[in-house]
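*Asks:* just a sequence and a predicted model for now, questions to come.
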Amino acid sequence: MESIVTEKRVRKPEAPTAEPRTKSHDTPLLNNKVFAPYKVATLIDTVEACRISAETVLNRTGLSLEEIRNPHTLTSVRQYLTACDNIIAAGAGLGVAFEVGSRLHLSAYGMYGYALMCSPTMREFFDFAVRYHLLATPTLRLGWRLEGDLAIWEFTEIYREVMSNDLRNFLIRQQMMQNFTHVRDVAGEDRTPVRALFGLADDGTATEDERMLECPCFYDQPVHELHYPASMLDQAPELGNRLTRAMLEDTCDRLIGQAKMTSGVAGEVYQLLMLAPNQFPSMESIALQIGMTERTLRRRLRDENRSYADIIDDVRKKLALEYLTTTRMSVDDIAWKIGFSDSSNLRRAVRRWTGQTINEVRQG
């Protein structure tokens, strides 16, 4: 044990990675209520054994227990962070973080979770988990890469500036345990990590961390990672079904499209553009409204794999399809309302967006 705990660094293979990293670049806005309440509900159920009441968990969140039990309630990342802060202040230790993570099985994640369970291979499971992670009330950004004989989950902090050290410690362990649980859900109980790397100090928790994650743990690392043997990537999960996964992926695509409208800097730009769709302000004007320079805005959007032109196109698409399918407005009027100079530009755009003509879109 001593050699595991005191070793501070794990050398990474110096050879180039065999495959590019797969990363999620989407970051939900802290206060946007777009997530089902399953994580808060799991938190409440978990800490009941610690004699921490639901009222304590929900303090300052603006949520009631009745709302949390309603699957149609929408919650925000900030509300979940607040609930975690509450239980930490009430005495919940890191063991609760592991317990919450172990209870958040894929069945708790709706369509996203069911799609993951139906993954035809573990490689596709890893890819899908990252690509659609925005649907999972993310408190860290998820990524994965193949490096030598390891398949590596990467956990990147995205809200560090609003977290205490205690909250960071809690959420990083919870996320690692969630991924540990999800891999077991699809690959079987015997699938365990090779090692865990924590970008945290060793505060005397190594024994418990290793017991819960069933692998050696290393601290003071430059990253938070969970390493699995790459040999598992070609494994076919017991519930894998390519057709069912394809059907569920269509639903997840729609959900992720809705979530991206309220995620990151791109989400802020999207919402501002929706306020005046027929006369889109300049990028400089939008940057001033957000409180940054145009150059910074361009860089931030690039970091999220978006561009100002792409977001304008998204706004036009959403509004055009809504007007075409729910109103009897003329094509010329719709073109004007979404900032096109004439109807021919709208017709070309609709064909590009949908592969259909305007008449076909209107006929359903």
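*Replies:* Looks like it arrived, so ask away. Numbering: from 1, shown residues only.
*Asks:* please make it C-alpha for all contacts and neighbour counts, starting now.
*Replies:* Fine.
*Asks:* so residue 255 touches residue 133, yeah?
*Replies:* No: using Cα atoms under 8 Å, residue 255 is not in contact with residue 133; the gap is 11.2 Å.
*Asks:* ok, those two, which is more surrounded?
*Replies:* residue 133 (22 against 16; other Cα atoms under 10 Å).
*Asks:* how far away is that one from residue 113?
*Replies:* 10 Å (Cα to Cα, to the nearest Å).
*Asks:* equivalent analysis for residue 50, please.
*Replies:* With Cα to Cα as the criterion, residue 50 and residue 113 are 28 Å apart.
*Asks:* also this one, for the comparison:
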Amino acid sequence: MLENEITVSANWVKSLVLFAEQAGCDRHRLLDSADLTLDVFNNLQRFTMDETVKLWGACIEETGDPCFGLHLGEKVRPATFHIVGYTLMNSANLSEAFDKLNQYQRLISDGGVFQRLPTSRGVWLVYHPRPGSIPFYYHQIDAVLAAVLSFSRWVTGEVLSPIDVSLAREKPACIDEYRRIFGVEPVFDAEFDGVLISHETLALPLLEADEELCEVHESHARKRLIELESDNGVKDKVVNLLRRYMSNQDAGRAFIANKLGLSEKSLQRKLAEEGATFQGLYNDLRQRLALDYVSDTAIPLAEVALMLGFSDSSAFYRAFKRWTGNTPGDYRGSTAE
């Protein structure tokens, strides 16, 4: 990932693909549409916003569902957002949960922010999308707002409906689905995207509210946010690019330097300043990925060799024996026991 590039959590992206699979889509076909390979998909921690939007487009086209985003948002649960979801669900009430969502939204995605606008009737939660070079699909906004409502219903145990729903998109043919999911008739062709939630609803206590547990989860969320915000060193960028292109046998020092807009000498110098070398990072990542892939019995060993950029299986076997003292087959057998 390049500095300041808009990215999305792998957990959210994988939830998107899983939902499309459950609707009958083929994972490999979806990934091909976004120029992603299965090994990259399985190992990236963050995806670029453009990659994410391409996946959205593939899912929308493959399912043929004009309300795909709406239906995805309807299925969201706190666990969908992992540490952020757990932090929110242990908050005292919905108002506090939405405050924490603003604080930790970036762990889910850099692709948008929420704004709270208080009124006499309630509080507008307005979503401001922040796309990359490819414009958002309206489905993405639908999913976010439907997810807010789905989350709220789940953590309060109440059948909640917003007072109003505002959508900047044009009125769709599947209007009945919007009425069903939101519980009200949205205003379309509006100036902004958001939901108006009553003050009474925001004050509702959450079923899993636990101050102590909330602090435990929030402490982890704060740490992850710090790590994400400091993930700007050249070393981190090199590792992220290597994860993405490990299966490419040409992904050496020159290839990575070019991706970063640096000369090889500049890359070497910057890595040395961070106490690292390109070859050291490459070898360490390759070995760690090898252990992960070999432990996964769903991946054929011949395919592991290709995923790691080896010219053939024998070269991979020799390297693995050097790293672990075992053949890949023996190692897989021992970890499966």
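*Replies:* Sure thing, it's come through. Predicted model, so just to flag it, every value in this text is computed and none were measured.
*Asks:* show me the residue sitting in the middle of structure 1 in space.
*Replies:* In structure 1, the residue lying closest to the centroid (Cα atoms, centre = their mean) is residue 134, at 2.5 Å.
*Asks:* double-check that residue against residue 23; I have them as touching.
*Replies:* No: using Cα under 8 Å, residue 134 of structure 1 makes no contact with residue 23, being 11.3 Å away.
*Asks:* and for those two, which residues touch both?
*Replies:* Residues touching both residue 134 of structure 1 and residue 23 (Cα atoms under 8 Å, 6 or more residues apart in numbering): none.
*Asks:* what's the match for the residue nearest to the centre of structure 1 in structure 2?
*Replies:* In structure 2, residue 134 of structure 1 lines up with residue 106, judged by TM-score structural alignment.
*Asks:* identify the residues contacting that match.
*Replies:* Applying Cα under 8 Å, 6+ apart, the residues near residue 106 of structure 2 are residue 225.
*Asks:* repeat that with 10 Å
*Replies:* By Cα atoms under 10 Å, 6 or more residues apart in numbering, the residues touching residue 106 of structure 2 are 6-9, 84, 112-113, 225, 228-229.
*Asks:* what of residue 225 of structure 2?
*Replies:* By Cα under 10 Å, 6+ apart, the neighbours of residue 225 of structure 2 are 103-107, 219, 231.
*Asks:* same check, this time on residue 110 of structure 1
*Replies:* So residue 110 of structure 1 contacts 36, 38, 135-136, 252 (Cα under 10 Å, 6+ apart).
*Asks:* counterpart of it in structure 2?
*Replies:* Aligned by TM-score structural alignment, residue 110 of structure 1 pairs with residue 82 of structure 2.
*Asks:* can you pull out the helices in the stretch 201-337 of structure 2?
*Replies:* Taking DSSP state H, counting those that start in this stretch as the test, the helices found in the stretch 201-337 of structure 2 are 211-229, 234-245, 253-259, 264-273, 278-295, 301-307, 313-324, 328-336.
*Asks:* what is the second one packed up against?
*Replies:* Same thing as helix 234-245 of structure 2. For helix 234-245 of structure 2, the packing partners by 3 or more Cα pairs under 10 Å, 6 or more residues apart in numbering; DSSP states H and E come out as helix 38-43, helix 253-259, helix 264-273, helix 278-295.
*Asks:* report the angle between the third one and helix 234-245.
*Replies:* Read it as helix 264-273 of structure 2. Relative orientation of helix 264-273 of structure 2 and helix 234-245, computed by axes from the mean of the first three to the mean of the last three Cα atoms, to 10 degrees: 120 degrees.
*Asks:* quick one, helix 264-273 of structure 2 and helix 278-295 angle?
*Replies:* Using the same axes, to 10 degrees: helix 264-273 of structure 2 against helix 278-295 is 80 degrees.
*Asks:* residue 297 of structure 1 against residue 264, yeah?
*Replies:* No: using Cα atoms under 10 Å, residue 297 of structure 1 makes no contact with residue 264, being 11.4 Å away.
*Asks:* thinking again about what came up before, now the match of residue 110 of structure 1: how far from residue 12 of structure 2?
*Replies:* From residue 82 of structure 2 to residue 12 of structure 2 the distance is 9 Å (Cα to Cα).
*Asks:* and residue 266 of structure 2, how many neighbours?
*Replies:* Counted with other Cα under 10 Å, residue 266 of structure 2 comes out at 12.
*Asks:* that one: what's it in contact with?
*Replies:* Residue 266 of structure 2 is in contact with 257, 272, counting by Cα under 10 Å, 6+ apart.
*Asks:* what does it correspond to in structure 1?
*Replies:* Using TM-score structural alignment, residue 266 of structure 2 sits opposite a gap in structure 1.
*Asks:* repeat for residue 169 of structure 2
*Replies:* Mapped onto structure 1 by TM-score structural alignment, residue 169 of structure 2 lines up with residue 200.
*Asks:* next one: residue 17 of structure 2
*Replies:* Using TM-score structural alignment, the partner of residue 17 of structure 2 in structure 1 is residue 44.
*Asks:* what residues are up against the nearest residue to that match once chain neighbours are set aside?
*Replies:* Excluding the flanking residues, the one nearest residue 44 of structure 1 by Cα to Cα, 6 or more residues apart in numbering is residue 54, at 5.6 Å. Neighbour list for residue 54 of structure 1: 40-41, 43-45, 47-48, 64-65, 68, 83, 87 [criterion: Cα under 10 Å, 6+ apart].
*Asks:* sorry, back to before: next, count neighbours for the match of residue 17 of structure 2.
*Replies:* With neighbours defined by other Cα under 10 Å, the count for residue 44 of structure 1 comes to 24.
*Asks:* state the distance from it to residue 66 of structure 1.
*Replies:* According to Cα to Cα, residue 44 of structure 1 and residue 66 of structure 1 sit 12 Å apart.
*Asks:* and the strands in structure 1, which stretches?
*Replies:* Using DSSP state E, the strands of structure 1 run over residues 22-23, 140-147, 150-157, 195-197, 217-218, 224-229.
*Asks:* give me the mean deviation of the second one from structure 2.
*Replies:* Relative to the matching residues in structure 2, strand 140-147 of structure 1 has an average distance of 2.1 Å after the fit, by mean Cα distance after the TM-score superposition for structure 1.
*Asks:* which parts of that strand are buried?
*Replies:* If you call a residue buried by 16 or more other Cα atoms under 10 Å, then strand 140-147 of structure 1 has these buried ones: 140-147.
*Asks:* with stretch 218-231 of structure 2 instead?
*Replies:* 218, 221, 225.
*Asks:* now render those as a markdown table, adding distance to residue 126 of structure 2.
*Replies:* Shown next, in a markdown table, are the buried residues of stretch 218-231 of structure 2 (distance: Cα to Cα, whole Å):
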| residue | distance to residue 126 of structure 2 |
| --- | --- |
| 218 | 24 |
| 221 | 23 |
| 225 | 23 |
